[in-house]
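K.L.:
sequence and predicted structure below; questions after.
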Amino acid sequence: MTQQQKVQNAETQVPKTPQMNERDFVNDVLASEKYLTGAYSIALNEASNQGLYQELASISKETQDCQRNLYNLMFKNGWYSLEKADQQKVQQAYQQYSGYMNQFPPQ
């Protein structure tokens, strides 16, 4: 991947030692939050009690927000990069999914 295809901030330097550094800790917590958001999604699908569902939904939203904040921190510090989307692939996906709209009944 060329540098022009990456979207990334300047990397905040951290010590490269055998001990965990700030980036390692944030990355570890981010991975945990991603796992938890998936687990809460399954729990929400399986909850049969409305009160339990509402409580899980609230906790799930907090967990999702925490995951997003950690992602933003990683991106801000240049520890997380994204690949720019190929414009032709975006257009192809748009056309594919726009075609699906024709399958729905008119409103």
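P.N.:
Nice, thanks for sending it over.
K.L.:
make it CA atoms for all contacts and neighbour counts henceforth
P.N.:
OK.
K.L.:
quick check: the gap between the residue nearest the centre of the chain and F75.
P.N.:
By C-alpha atoms, centre = their mean, the chain has its centre lying nearest to R68, at 6.5 Å. Look at R68 and F75: by C-alpha to C-alpha, to the nearest Å, they are 10 Å apart.
K.L.:
take the one below as the second:
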Amino acid sequence: MTFSNKIENPQTPPPEKQTFNDNEILRAAIATERNFCNSYTTAMLGASHEKLYKLIFEMLKDAAQQHRKLVDLQFQHGWLSLTPAPSEEVKALEKEFRDAEKQLK
């Protein structure tokens, strides 16, 4: 027995011209570099051979540097703003970190 009724949704026509602005392209590049860093970290930690570990580590450093440059570019264009933390908060977090570090020793 063959059914002749098709089940489908109405087709949505694609936009004539879809463009991304510079900020969107930059955000996509930053996300890509972040994903590279995460993947390289996972691969590096699983590398069983020293040369492979060093190679992946260099790739991680390169990706991290590129990520940093892209974030700087985003900041230069005014698409990213930073709010400085109060110095008391920074000092409290630093103390908390130092205390936790002492416990690990």
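P.N.:
Thanks, I have the structure now. Remember, predicted model here, so these are calculated numbers, not experimental data.
K.L.:
got a TM-score for the pair?
P.N.:
After superposition, the two chains reach a TM-score (TM-score structural alignment, normalised by the length of structure 2) of 0.72; 88 aligned residues with a C-alpha RMSD of 1.9 Å.
K.L.:
please identify the helix or strand for the residue nearest to the centre of structure 1.
P.N.:
helix 50-76 (DSSP states H and E).
K.L.:
helices or strands up against whichever helix or strand comes after that helix?
P.N.:
Using DSSP H and E, the helix or strand that follows helix 50-76 of structure 1 towards the C-terminus is strand 82-83. Packed against strand 82-83 of structure 1 by the contact rule (3 or more C-alpha pairs under 8 Å, 6 or more residues apart in numbering; DSSP states H and E) you find strand 6-7.
K.L.:
against structure 2, where does the strand it packs on fall?
P.N.:
Counting by TM-score structural alignment, strand 6-7 of structure 1 falls onto no part of structure 2.
K.L.:
count of neighbours near the residue mapped onto I59 of structure 1 from structure 2?
P.N.:
For I59 of structure 1, the aligned residue in structure 2 is M59 (criterion: TM-score structural alignment). Residues within reach of M59 of structure 2, counting by other C-alpha atoms under 10 Å, total 17.
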